[in-house]
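Peer 1: this one's structure only:
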């Protein structure tokens, strides 16, 4: 993976030039993708994540939005603290680092930051992982066997063993393909941690809350499922780094 940085007017773009010889700001404008499919289960919400095809490659385009109370007022505007601190560049770098360690996560294509004065807006393009759906969607289709819950625990343990903190570990950001292979998506605000600690427990607690929230209404999630996940997580020695 070779990286290239380009400055074009208000835009700064960091991209992998082994995937594209040139990337300009037009790539990140949804108006240029009128037939693109809105990507289900990806981060961003409000139709801000699209499946696009570029030069025969399947990519995912995501525009960054604020969440919570501030999102009502600023939506997609963030305070400028420098390129290295922009959400798009930080996520691109983390994804790049994880790819080097063969962690099952999206391959980064390009990060885009458009600055105006003291604020910026941002986008991220990643390679689309084929044939996946959110764990939440998989659970709606039927119960997950014990081995499936164990696989989820092992997945989380792999990332934790490398010191990767996921800022929003939910049943939507864990994705599963038709062969049962698992992936983690949406590393916005994720980061590498220097040592094991409470952050690992916080990740697990966040996932448990997510699973409890979607349980019922045809989705089965019981204590025995969570225990199978935890047992596999602990057996993987996630705390040993």
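Peer 2: In hand now; what should we look at? If you're wondering where the values come from, they're calculated on a predicted model, not measured in any experiment.
Peer 1: Going by C-alpha atoms from here, please, whenever you check contacts or count neighbours.
Peer 2: Fine.
Peer 1: At which residues are the strands of the protein located?
Peer 2: With DSSP state E, the ranges of strands along the chain come out as 3-8, 11-16, 37-38, 49-54, 57-63, 78-79, 108-116, 119-127, 132-134, 164-165, 174-177, 182-184, 191-192.
Peer 1: okay if I get the ones you listed as TSV plus distance to residue 215 and mean neighbour count?
Peer 2: Converted to TSV, the strands of the chain look like this (distance: least, CA to CA, whole Å; neighbours: other CA atoms under 10 Å):
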stretch	distance to residue 215	mean neighbour count
strand 3-8	42	13
strand 11-16	39	21
strand 37-38	25	15
strand 49-54	25	19
strand 57-63	28	21
strand 78-79	34	16
strand 108-116	32	23
strand 119-127	30	22
strand 132-134	14	21
strand 164-165	25	22
strand 174-177	16	22
strand 182-184	20	22
strand 191-192	29	16
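Peer 1: Included below, for side-by-side comparison, is a second structure:
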């Protein structure tokens, strides 16, 4: 595994942030790290001096924000607790450790070759004894989450099977390059339609850990993914035939990637 990319870390007043130096100058132009901008980005997810396009929210606010002077845009999202305890936390985190960990895990996996978005910065704002935080990656413009893409009624069966194989290949690379994703489901896989061939990205890395998962753990993650597709989408999308093809594609790709990394 490659060394993690260096991020610059700052703390000013009640604001803490870590940022990829490549983007630091551009984002300083719009007040990155200032108290007023931190409040705006973290609490509303809508920067006051940048145009932004709101995405459909998942666990909270999610925005597309252009980066001044660059061709890329940011995908900015709030970092929130999920699950049954989410209402108790009320949008807060206990500290900045989760933000730091996701930046470092995301960066290490991307440098190793895993299909994950490029991380840009994480920011946290102290709120009493707790923190509120947001996280930014480079926006992937021609993507759609796997459930939405697979459930498209206009999608031809052959193309759907190509997409399923692309998802299997991307998960195999993610595992082979050291990703363990205990919350792998169709909502945190993006199908990318922007290239000459379909591909897929793994997102929502806040619970991900680095270290090649064992065979049983890898297949538990795959079964979880299949259940999520069948539960939230059309149950016929993964028939016994396509499930077998999915697993076979995954195993072939995993072994190839593991051999390449040795």
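Peer 2: Alright, I've got the coordinates. Since the model is a prediction, treat every value here as computed from it, not as a measurement.
Peer 1: follow-up on the earlier one: select, out of the strands of structure 1, the one closest to residue 201 of structure 1.
Peer 2: strand 164-165 (10.4 Å; CA to CA).
Peer 1: according to the alignment, that closest one goes to what range in structure 2?
Peer 2: Aligned by TM-score structural alignment, strand 164-165 of structure 1 falls on residues 179-180 of structure 2.
Peer 1: just to revisit the earlier point, please render the strands of structure 1 as TSV that adds distance to residue 72 of structure 1 to the earlier fields.
Peer 2: Formatted as TSV, the strands of structure 1 follow (distance: least, CA to CA, whole Å):
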stretch	distance to residue 72 of structure 1
strand 3-8	30
strand 11-16	25
strand 37-38	22
strand 49-54	19
strand 57-63	16
strand 78-79	13
strand 108-116	20
strand 119-127	16
strand 132-134	27
strand 164-165	27
strand 174-177	27
strand 182-184	28
strand 191-192	26
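Peer 1: Quick one, which of those strands gets closest to residue 149 of structure 1.
Peer 2: Relative to residue 149 of structure 1, the nearest member of these by CA to CA is strand 182-184, separated by 10.9 Å.
Peer 1: before we move on, the earlier item: how big is the offset of the match of strand 164-165 of structure 1 relative to structure 1?
Peer 2: With mean CA distance after the TM-score superposition for structure 1, stretch 179-180 of structure 2 departs from structure 1 by a mean of 0.7 Å once superposed.
Peer 1: Need the contact partners of that stretch.
Peer 2: The contact list for stretch 179-180 of structure 2, computed with CA atoms under 8 Å, 6 or more residues apart in numbering, reads 109, 114, 174, 208, 209, 210, 211, 212, 213, 218.
Peer 1: Alignment lookup: the first one to structure 1.
Peer 2: Think residue 109 of structure 2. Residue 109 of structure 2 maps onto residue 98 in structure 1, by TM-score structural alignment.
Peer 1: Chain neighbours aside, what residue packs nearest to that match?
Peer 2: Once flanking residues are discounted, residue 98 of structure 1 sits nearest to residue 105: 7.3 Å by CA to CA, 6 or more residues apart in numbering.
Peer 1: Minimum distance to residue 220 of structure 1: which of the strands of structure 1 has it?
Peer 2: Going by CA to CA, the one of those nearest residue 220 of structure 1 is strand 132-134, 15.1 Å.
Peer 1: and the closest one, which stretch of structure 2?
Peer 2: Counting by TM-score structural alignment, strand 132-134 of structure 1 pairs with residues 143-145 of structure 2.
Peer 1: Start and end of stretch 83-91 of structure 1, how far apart?
Peer 2: 12 Å (CA to CA, to the nearest Å).
Peer 1: Please point out which parts of that stretch sit buried.
Peer 2: 86, 87, 88, 89, 90, 91 (16 or more other CA atoms under 10 Å).
Peer 1: Would you mind finding the match for the fourth one in structure 2?
Peer 2: In other words, residue 89 of structure 1. Match for residue 89 of structure 1 (TM-score structural alignment): residue 100.
Peer 1: In contact with that match, which residues?
Peer 2: In this structure, residue 100 of structure 2 makes contact with 18, 122, judged by CA under 8 Å, 6+ apart.
Peer 1: now residue 198 of structure 2
Peer 2: Contact analysis of residue 198 of structure 2 by CA under 8 Å, 6+ apart lists 162, 163, 166, 191, 192.
Peer 1: now do 6 Å
Peer 2: Residue 198 of structure 2 makes contacts with residue 192, as judged by CA atoms under 6 Å, 6 or more residues apart in numbering.
Peer 1: With the one 3 residues further on instead?
Peer 2: Residue 201 of structure 2 sits next to 115, 116, 189, 190 when contact means CA under 6 Å, 6+ apart.
Peer 1: Just give me the closest of those residues to residue 223 of structure 2.
Peer 2: residue 189 (14.5 Å).
Peer 1: counterpart of the closest one in structure 1?
Peer 2: So residue 189 of structure 2 corresponds to residue 174, using TM-score structural alignment.
Peer 1: swap in residue 130 of structure 2?
Peer 2: By TM-score structural alignment, residue 130 of structure 2 lines up with residue 119.
Peer 1: Now that its match has come up, it's in contact with residue 83, right?
Peer 2: No. At 11.6 Å, residue 119 of structure 1 and residue 83 do not qualify as touching, with contact defined as CA atoms under 6 Å.
Peer 1: Mind listing the shared neighbours of these two?
Peer 2: What both residue 119 of structure 1 and residue 83 touch, as defined by CA under 6 Å, 6+ apart, is an empty set.
Peer 1: The buried residues of stretch 83-91 of structure 1 in helices, which ones?
Peer 2: Among these, the members found in helices (DSSP state H) are 87, 88, 89, 90, 91.
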